[in-house]
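**Q** Sequence first, predicted coordinates after that:
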Amino acid sequence: MQAAGQRGRSSRKALAWGSAMLLACLACGAADAATTSTTFSVNATVLASCAISATNLNFGNYDPGSATPDDATSTVSVQCSTGTSYAVSLDAGTTSGSTLTSRNMSDGIASTLNYQLYTDAAHTTVWGDGSGSTLTNSGVGTGSSSQDYTVYGRVPISQFVTSGAYSDTITATVSY
């Protein structure tokens, strides 16, 4: 029996010794662990970009017998990347006409009503595509905010055309 009791104590000693060795080995392993690092770059190329929008220009009711021209305005809004130079042009419209002399609205049948678009409230500088004596509006993008340009429209007096509704479609283009 004594041999059995001694064996139990020996087993407990062996277990204690084994546990101590295991803990010591774990501690040694943690101390021997190594790390390594690397770096990488993050890149992007921002392209110049612009967006353009415009409100409709509505002359309302035109009276050919009036002594004053019919004036109205529209707004062209441009938003471009910061530092991007741009120019805004207006075409001659979808009805026969010219940016140099006069644009035309059509009644959809055979009659046209002359009008013109300007860069200034005095109606002296025609807003076109930059050809001839027409000008464009230009600027430099600010990034987060849009830049607004007023289109000054005028229908000249004394155009005794067929009564009815007239229209045209202008394309505003931003070049950058």
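**A** In hand now; what should we look at? Numbers count the residues shown, from 1 in each chain.

**Q** going forward, measure contacts between C-alpha atoms and count neighbours the same way
**A** OK.

**Q** Off-centre distance for the longest strand along the chain?
**A** In the chain, ranked by residue count with DSSP state E as the criterion, the top strand is strand 70-80. Once both centres are worked out by C-alpha atoms, centre = their mean, to the nearest Å, strand 70-80 turns out to sit 17 Å from its chain's centre.

**Q** What is it packed up against?
**A** Taking 3 or more C-alpha pairs under 8 Å, 6 or more residues apart in numbering; DSSP states H and E as the contact definition, the neighbouring helices and strands of strand 70-80 are strand 50-54, strand 147-155.

**Q** another structure for you, compare them:
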Amino acid sequence: MTKFRSSLLALAAGAALFAGNAGAATTSSSFTVSIQVQNNCTVAVGNIDFGTVNDLSAVHTASSTATVTCSGNGGWDVAFSAGDSSNQAARSMDGAVAYNLYTAAVAGSVLGDGNGGTVKPTGNGSGSFTVYARTVAGQPMVNGTYSDSITATLTY
């Protein structure tokens, strides 16, 4: 009889589980899954050093590499400030040694912000380009150390 009672009890418990859902109500809720993916970029330009020169009658050249590193493949451009001279078309180091930045070693376009005849390098994703610097020939020579501070601004 005990075996019969145990089986009957198990059967009743199982039936109660199914019977409990017969009158149950349901509800649901929707939700959104999202992500915002944003390109992240940095720019780095190495210093440009003309070294030591003995006269400024000739053109002196120097260069550096600008590197743009991006997490995605979006477009970018790099603008170059006028430096301390406030004139992108006629930069000078400490107002004494005239020079400029160019897209090529010879006959390149002046690097700037895209205004006043200057150009901005452009690209997609990560990349690098060369920044060329040239002094202006025929300048008076005054002993000293001269410098200028240029800001490269990356827009992406």
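**A** Noted; the coordinates are in hand. These numbers come from a predicted model, not from an experiment.

**Q** before we move on, the earlier item: could you say which of the helices and strands packed on strand 70-80 of structure 1 is packed most deeply?
**A** For those, the largest average neighbour count (mean count of other C-alpha atoms under 10 Å) is found in strand 147-155, namely a mean of 20.

**Q** residues contacting the most centrally placed residue in structure 1?
**A** Nearest residue to the geometric centre of structure 1 (C-alpha atoms, centre = their mean): residue 51, 4.1 Å. When the contact criterion is C-alpha atoms under 8 Å, 6 or more residues apart in numbering, the partners of residue 51 of structure 1 are 78, 79, 80, 174.

**Q** Tell me how many other residues crowd the third one.
**A** Yep, that's residue 80 of structure 1 we're talking about. Under the neighbour criterion other C-alpha atoms under 10 Å, residue 80 of structure 1 is assigned a count of 24.

**Q** in structure 2, which spans are strands?
**A** Under the criterion DSSP E, structure 2 carries strands at the ranges 41-45, 61-70, 75-80, 91-93, 97-102, 122-124, 127-135, 152-155.

**Q** Would you check how far apart the aligned partner of residue 105 of structure 1 in structure 2 and residue 56 of structure 2 are?
**A** Counting by TM-score structural alignment, residue 105 of structure 1 lines up with residue 93 in structure 2. Using C-alpha to C-alpha, to the nearest Å, one obtains 13 Å as the distance from residue 93 of structure 2 to residue 56 of structure 2.

**Q** sorry, back to before: distance to residue 9 of structure 2 for the strands of structure 2 - can I get that in CSV?
**A** Rendered in CSV, the data for those read as follows (distance: least, C-alpha to C-alpha, whole Å):
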stretch, distance to residue 9 of structure 2
strand 41-45, 70
strand 61-70, 69
strand 75-80, 73
strand 91-93, 97
strand 97-102, 92
strand 122-124, 73
strand 127-135, 76
strand 152-155, 75
